[in-house]
Structures are given as structure tokens and as C-alpha cells.
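Asks: Task: produce atomic coordinates for the following.
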Amino acid sequence: MTTELRVLRQTEWDAWYGQLELAFGGIPEAPEERSLWNDLTETERSLGVWDDGACVGTAGAFSFRLAVPGGSVVPAAGVTMVSVASTHRRRGILTSMMRRQLSDVRSGGEPLAVLTASEPAIYGRFGYGIGTQQMSLDIDTARVRLTVPEGTDGVRLRISDPVAAVERCEAVYARRVPVRPGMLARRPGWARLPVLDPESERAGASPLQCVLAERDGETVGYARYAVKPDWDAEGPKGIVQLRDLEALDPAAYAALWRHLFDLDLTSRLTTRNRPVDDPVLHLVSDVRRCSVRVRDGLHVRPVELGAALETRTYARPVDVVLDVSDPFCPWNEGRWRISGDAKGASCERTGDPAELALSVRELGAAFLGGVSLGALAGAGRVRELRQGALAEASGAFLGDVAPWLPHGF
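Replies: Here you go, the predicted model:
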């Protein structure tokens, strides 16, 4: 095999991205979507595999900052745009790209790598664990009612052009990032992603709409959505397609949901990505008519194990020696003492006897506080070597709110 793995050149982006499109079905993206990803691509962090002048493999990374338990926002490599040509499978191309990429991430000083997976079975062998989940809803708004908190009627709602309102929405979003682990602080240019609205992808729905929640002249929440009209012999049955919703307090949050429930000529509300502990589940009168489904969200991998575990705080005091296996990044293998509490943590190599044995994949799954080490132990993926160590570590790693990634990348 004469393939060459190297950093992407800017002049090669079209061929490189064309390979990615082909791997994902071969349907070209809308020009405005392609232009956005061209602008956001960090060429110096993108890898291509070439065979006789043709691109046969792609992998990229974004320079993100990720919210972690305790409220810190820390550097993380956002792995993206990964593909291998169908003609070049089973030749080690994906493994070689993953190995080079993680080495580069380590050299760049980022303690974590994260990704969203087209197929969740792919990345576990490279040390990624499923660290967040996302919830989809299909709500029968003709039959489900909301019970809203005191103060909801005092929130003013105003329809605004989604693009014109970006700055105000981003200010709300930025205040929400430290509150929920898994959220990404948006770098310059990324505010374009939530309002990307190619006509070719609307499938009969309206252009993107935006409603702002205001109190005393301040924007305290927003929702962006589309409406897909539909009718049958009994009358209108349109669908509200919620894209994203953020609010700074319960009253603003409830006011936005009530607005979506009350839109004329609609009887359903769908949304593909909400946190699994979304408060709307406690506002609705009948959760069974909300068709709740859950799937994987953000996959997390500690790249520099000690540095990664030191970036977050812990819900209760913990002092446990971990015996970690990580054959793909052997610099992480061995025994580590994690000692921390709600104020901070240290994680250093130790020669002391191990108290829990697990792989880096389990640490990635538990890192953001949404996956219990106890549950992983129940699946045989964590072994307790000292009685009591599992309960101590499991309780310390868990967070107060479910971690959540609000958008892909």
C-alpha cells in the first residue's frame, strides 16, 4: 500500500471534503453549509490519507473549550469529519489517523478529546466512552398540558429574525455553558451554526424562526424552531420542530415552552436533542404522550489522564487509586491516585496498591458526571479491588445535572 498520511493543505480542502461527503452517502451539502464548514475547518488540525493523488481518508479536530463538573471550561479537541473510502477498508487507515490525531492532541496540551459518532460502535476501541446522552421528544400538544411556575406571565415574548437575534441569543447561551457539563463555549464563527437553515433541508417546514424571552429589557431566553404545516379531514395538525431553547430562569424557560405549545394550527412538537433531565419533563401533564427516546451524545476520551481528571471537581471527597489500562495511548497506563472534592483535585502516578481497575474508556464515560462507575461495574467494566472504593469513587464522579452536548460538530 502506498498511501500517505499528512496534514491537509488548504488547496486540498475541496477534494478532502468531497471524500467525506461520499463516505456519508454522496449527497452534496447545500452551498451555505459547505461554506460554513470550510470556514470552520482548522486545516492545521486536519489529516488526509492520499493514494495516488486521491483522498481516501479524512479526520479533523476543532479547538474547543468544554464545560466540566465544577464550572470550569477546559481545552478539548473536537474530533470530526472522520471517514475512510469504501475501497480502502481493513487496511489500518482509521487506526493510523486516530493514533496520529491523539498524539497531536497530547503534543498540543489538550487533556481531552471528544466526538460525536455516526456509528457508536466505532470509537470504543480507541478509548472513547459515551459521556453524555441526548433526549428526543415527540409531544402530542393537543392532549398534553403544561403547568408553569409563578412569574411565567411576567415574561415578555417577542418574535425576532434568527440572524438579527444571534448576539442576544449567544449572550444567554454563554451564561448557560458553565452550568451544564458537556456544553461547548462557542469560538468565533460558531454562532453561525445554530442559524444555518438551508432551504433544501427544510422538508416542507418553514424557514427558521426565533422567539426571545425578555424581562426588564434584558434577554433571558430564546427558542429557535420551524413549523411544518399539515392538514387532514379533521383540520390542522402542524408540527413545531424545536431546534434549540435556552433560558436563564424557570419562568422564562416555561414561557418559551408554553409559546411553542400554543402555536396556531399545530398539534405536535418534536425535538431531537434535549438533556435527559430537561425540566420540561416536569412541566407536562402526561409524559407518556411525549414519546421520550434517548441515544448517545458526546463521546469522551482522556488524552492526558492526570491532567484531565484534575480539571474537574468532585461531588464528595474521594481518595482512590485507579489501575488504568489504555493500550492505544500507553502513556496513560498504570496506577493513578485521584484525590479531590468540591474545591478541586489532584491526580498523580503512584506505587500504592490499586483499589479500582478500569480502562480509560470507562473514565471517559464517567468524566462529565452523567455515567455511574457503579453501573459500569455492574456491567463488568470496573473491578473493585478494595471494599468501599467503588461507592466512594462513583458518588464523587456523579454530577448534579446531566451532562449534555447541545449541538453536533
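Asks: going forward, measure contacts between C-alpha atoms and count neighbours the same way
Replies: Noted.
Asks: Please name every helix or strand in contact with the longest strand seen in the chain.
Replies: Looking across the chain with DSSP state E, the single longest strand is strand 54-67. Packing partners of strand 54-67 (3 or more CA pairs under 8 Å, 6 or more residues apart in numbering; DSSP states H and E): helix 13-23, strand 47-51, strand 73-84, helix 93-107.
Asks: Mind doing that once more with 6 Å?
Replies: Applying 3 or more CA pairs under 6 Å, 6 or more residues apart in numbering; DSSP states H and E, one finds that strand 54-67 makes contact with strand 47-51, strand 73-84.
Asks: how about a markdown table for those, with distance to Ile139 and mean neighbour count added?
Replies: A markdown table is the format used below for the helices and strands packed on strand 54-67 (distance: least, CA to CA, whole Å; neighbours: other CA atoms under 10 Å):
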| stretch | distance to Ile139 | mean neighbour count |
| --- | --- | --- |
| strand 47-51 | 42 | 22 |
| strand 73-84 | 32 | 23 |
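Asks: Let's see this one next, to set against the first:
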Amino acid sequence: MANEQTGPTPELRVLKPDEWDKIYANLIRAFGGPPEAPDERELWNSLTEFDRFLGAWDGDVCVGSAGAFSFRLTVPGGASVPAAGVTMVSVAATHRRRGLLTSMMRRQLDDVRSWGEPLAVLTASEPAIYGRFGYGAATFQTDATIDTRRAGLSVPAGTDDVRLRYAEPAEVLDACEEVYARLVPGRPGMPARRPGWERLGVLDPESRRGGGSPLQCVVAERDGGTVGYARFRVKPNWGPAGADGEVVLSDLEALDPAAKAALWRFLFDIDLTSTLVARGRPVDDGWQYLVSDIRRCRPTLRDALYVRLVDVGAALRARTYQAPVDVVFEVADPFCRWNEGRWRLTGHAKGASCERTEDPADLALSVRELGAAYLGGVSLSALAAAGRVRALRPDALAEASLAFGNAGAAPWLPHGF
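Replies: Presented below is the predicted three-dimensional model:
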């Protein structure tokens, strides 16, 4: 190719603790952002699992990186499955078009397989990049800009029994984290947070405020216990007609509909504000069914978590299926050829088996489509309608699509990594 660059091949090696500053500086430059606040850098340094992070080096200069946090991810049926949370992927602009990203993805997926983790997951800064490595968009999220003066709320019974109080975010962090942990098994796509990750929700550098207040927190209580919380900022504004402030929601979790409704009603009613901005919410979030006028909320859909089946058999065995299924997949996976071939999936609501077979295939698809459908948020039938899945046996598509669906909460990733 005419625009291909040449030069020595960078050395790819596992990150050493004393190299972290160099690799992080390259990452920040690659993403074009200003330097992060010291407490933000310190948190990411403390969360880094050095033996799971790769650096690419041209001499003593870091020119690329790819890391993988060790997560456990909820899958349909409630199991918590080991997953590599791919993160901090970067290539220096001076070293593009040398195959460096492909080399890092190759090494990383080999490593994930050796660690015995059946899944790799990521959030994509550029979605077009990761499909060729077998990642499929598996969860989506809703953003909304709500006109709280014109979109009212109708709350369920019991909402008035919930007590709300302001609290310093750091002082109630443990109680809020207990609420989050209780919710994790009930929603596919949610990661069980290891110690230290709870600090991500209360980071409050000036650079994140966008002209708004320091992070605020309100907890919802019932019978002396915490049943929910909301973290948010208020951005004051005054126009010709008076106060026109904005509430920017960071997190909202609750254990039951009444507690959740109480928190949403509080956010809608904050004095001197007329807009509530909510980003990254579940596509089935309950507030959408409480508002009087959804058109005043301007909901938009965005991709969120991308899933890659590193071990097809182990991944499909790890989840359950909402209807009985017995189907043979013909799987294409040119990047991880150990997955290629035919797999017989037999499953139901209590468990599943998935083994290699020589039986005729019922459905043909790539590992990317399996990743997209894995958490139950993307239909195999919809992928077939787009030409991404081929039905080779009558009724196989309907059977598999129904089984892969999720009868409970929609899959959702609550925060990035």
C-alpha cells in the first residue's frame, strides 16, 4: 500500500510497573485529551493488573498498548462468568499501518484463552475497528435530555414511603456499593466490581464537571436501610425568563420500583432547573414508562458493550436459555481458528451443553454474530434479516432466536472501563 509506513517492528511485552507512566502518557495522547487529574491517574494505576497489560515499544518509547481487566460478567441465567475487560488500547499516530493493533489483538486473545476466560469484552471508541477481531455489539444504552417542566412523572404506590436524604458521595460509598452488588445477578452485562472499582463512581475532578457543581448524592432509605442512590451534578443557568438550570445524572440504582421512582421524581423536581440529562441508561429503564410525554425526553440509542466469544463451547455452556434449544452452529472465526467449525448447543432454562459435532449445520454465522446475540439483547432473527446469519434448517432460526432471548432485564453495561 502506498501509505504504509516502514521502520523497525516494535517489541511487544508485558507491562512492568515502572513503565506505567509512559504507557499511560501514550494512551492520553492517542485519545487527544488533556492530562487527567492526579486522583484519576492514581485510580487507574491502582486498578491496572500489570501481568494482563501489553506495551509496544520502539526502543524506550511506548508506541502502543492493550490491557485486560479481570472481570466477572453476568450472563442470561444469572451466572457470573470470567471475562477479559479489554481496555487502554492505543497505537501512536507515528506507528500506524504497521499491523501493530492486529499484533496486540492476536497476542491478547491468545492470552485470554490461556487464562481460561471464555469471553472478552470492550467499549469501542471507534466501532468499525473491532468487528474484524470478532467483537459484536451486544448491549445498547439510552441517552435522554428531559424537559422536566413539560414531562411529568406518574409514580407507583409506595413511592411516598421512601425517605431521601443528601449524603457526601464518599461517606455512603459502601452502602451504595451494596445496592449495586445486589442488582448485578439480575441483569446480563453488569460486571461484578472487584475492590477498588467502586471508587470510579465518586471520582470528581474539575475536568468532569462541565461547569456544573461538585458531585452530589442522594440516598433512598426504607426501614433504616439503603435501597437506592443517585449521583448527579447541577449546572446553574439563568435566562431572560429566569432560572433554567440543568441536572446531569451520573448514576442511579435502586432495589425496587418505588425507590427508583422516588429518586427520579427528586431529580425532576430540583429547584431552579428545567432539564435532566441522563446518559448511558438501560434501554428498558423504568422512567420511560412513568413520564407523561416521552417526546419531551428526546431518547437516543447508542452502542455500549462489545462481546467476543474466546471459547465458543465454554461461553455457550455458561449461560442458560429461555426456551429449549437443540441447534448446530457452523461458526466462522478466522482470527481465532480454534473456534471454527460445528458446535451443537443443547440447552434450556436450567443449563446447557455445547460440544463439537460432525452433524449437519442448522445455522451458519461468524463469531461476531454469536457475540452480539450472546447476552440476549440482539436477536438472531434480526441478524438473519440483515444477512449476517444463514438458516440451513427450517425452524432452526426461530428456535435459536427464542432461546437466546432474555426474559428478564435487558443487558446493560453501567460504566466504562
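Asks: what span of the first structure lines up against stretch 256-266 of the second structure?
Replies: Aligned by TM-score structural alignment, stretch 256-266 of the second structure falls on residues 249-259 of the first structure.
Asks: Give me the residues contacting the matching stretch.
Replies: Val148, Gly151, Thr152, Ala247 (CA atoms under 6 Å, 6 or more residues apart in numbering).
Asks: For PyMOL, what selects the buried ones among the residues you listed?
Replies: Here is the PyMOL command that selects the buried residues among the contacts of stretch 249-259 of the first structure (16 or more other CA atoms under 10 Å):
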select buried, resi 148+152+247
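Asks: Return the subset of the contacts of stretch 249-259 of the first structure lying in helices.
Replies: Among those, no member is found in helices (DSSP state H).
Asks: ok, back up a step: could I get the helices and strands packed on strand 54-67 of the first structure as CSV with distance to Ala375 of the first structure?
Replies: Converted to CSV, those look like this (distance: least, CA to CA, whole Å):
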stretch, distance to Ala375 of the first structure
strand 47-51, 36
strand 73-84, 26
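Asks: Nearest to Gly351 of the first structure, out of these?
Replies: Gly351 of the first structure lies closest to strand 73-84 among those, at 28.7 Å (CA to CA).
Asks: Okay, angle between the closest one and helix 13-23 too, please.
Replies: For strand 73-84 of the first structure against helix 13-23, the angle by axes from the mean of the first three to the mean of the last three CA atoms, to 10 degrees is 70 degrees.
Asks: The second structure: matching residues for strand 73-84 of the first structure?
Replies: Under TM-score structural alignment, the match for strand 73-84 of the first structure is residues 80-91.
Asks: quick one: that stretch to the first structure mean distance?
Replies: Superposed on the first structure, stretch 80-91 of the second structure shows a mean distance to its aligned partners of 0.4 Å (mean CA distance after the TM-score superposition for the first structure).
Asks: Not counting its own residues, what contacts that stretch?
Replies: Counting by CA under 6 Å, 6+ apart, 27, 63-74, 117, 119-122 sit against stretch 80-91 of the second structure.
Asks: Report how many residues lie close to Gly67 of the second structure.
Replies: 25 (other CA atoms under 10 Å).
Asks: Also Ala175 of the second structure?
Replies: 15.
Asks: do the same with Ser379 of the second structure
Replies: 22.
Asks: contacting residues around the aligned residue in the first structure for it?
Replies: Counting by TM-score structural alignment, Ser379 of the second structure corresponds to Ser372 in the first structure. Counting by CA under 6 Å, 6+ apart, Ser372 of the first structure makes contact with Ser394.
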